[in-house]
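Engineer: All I have is the shape, not the residue letters:
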């Protein structure tokens, strides 16, 4: 039983690690997306001017 519990705990560690990695990954994507959007906005404004 103890072995099973340890393996579940290890699994949870792996899942939490994956989730925190995914969140960091999404954060980077959001940053890149926002920068691209700002750049696009800047292009449009420059074009209008």
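Structural biologist: Happy to help now that I have it. Since the model is a prediction, treat every value here as computed from it, not as a measurement. Numbering: from 1, shown residues only.
Engineer: hey, let's count contacts and neighbours off CA atoms from now on
Structural biologist: Will do.
Engineer: so how far is residue 30 from residue 23?
Structural biologist: 10 Å (C-alpha to C-alpha, to the nearest Å).
Engineer: Same question for residue 47.
Structural biologist: Residue 47 is 25 Å from residue 30, by C-alpha to C-alpha.
Engineer: here comes the other one, which I'd like you to weigh against the first:
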């Protein structure tokens, strides 16, 4: 980051501070894909919003 040297923040410290944010977003993304993607896709197919492959 361009601001890191100005506020005396090392690269390692930046990575360490971003780690919780990265872990939380990864878990939320995984849960959304696992529990909402398949049901919503099925619902959209039944509603006629998605075409099925023949």
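Structural biologist: All right, it came through fine. Just so you know, these numbers come straight off a predicted model, no measurement behind them.
Engineer: Need the TM-score from the superposition.
Structural biologist: Once superposed, the chains reach a TM-score of 0.47 (TM-score structural alignment, normalised by the length of structure 1), with 36 aligned residues with a C-alpha RMSD of 2.5 Å.
Engineer: Neighbour count for residue 47 and residue 30 of structure 1, which is higher?
Structural biologist: Between residue 47 of structure 1 and residue 30, counted using other C-alpha atoms under 10 Å, residue 30 has the larger neighbour count: 12 against 8.
Engineer: Quick one: residues contacting the more buried one.
Structural biologist: Going by C-alpha atoms under 8 Å, 6 or more residues apart in numbering, residue 30 of structure 1 touches no other residue.
Engineer: give me that answer again for 10 Å
Structural biologist: 24, 36 (C-alpha atoms under 10 Å, 6 or more residues apart in numbering).
Engineer: Now find how far off-centre the one helix or strand it maps to is within its chain.
Structural biologist: The secondary structure element spanning residue 30 of structure 1 is helix 2-48 (assigned by DSSP states H and E). Between the centre of helix 2-48 of structure 1 and the centre of its chain there are 0 Å (C-alpha atoms, centre = their mean, to the nearest Å).
Engineer: try stretch 41-49 of structure 1
Structural biologist: 30 Å.
Engineer: Please work out which residues outside that stretch touch it.
Structural biologist: Here stretch 41-49 of structure 1 has contacts from 35-40, using C-alpha under 10 Å, 6+ apart.
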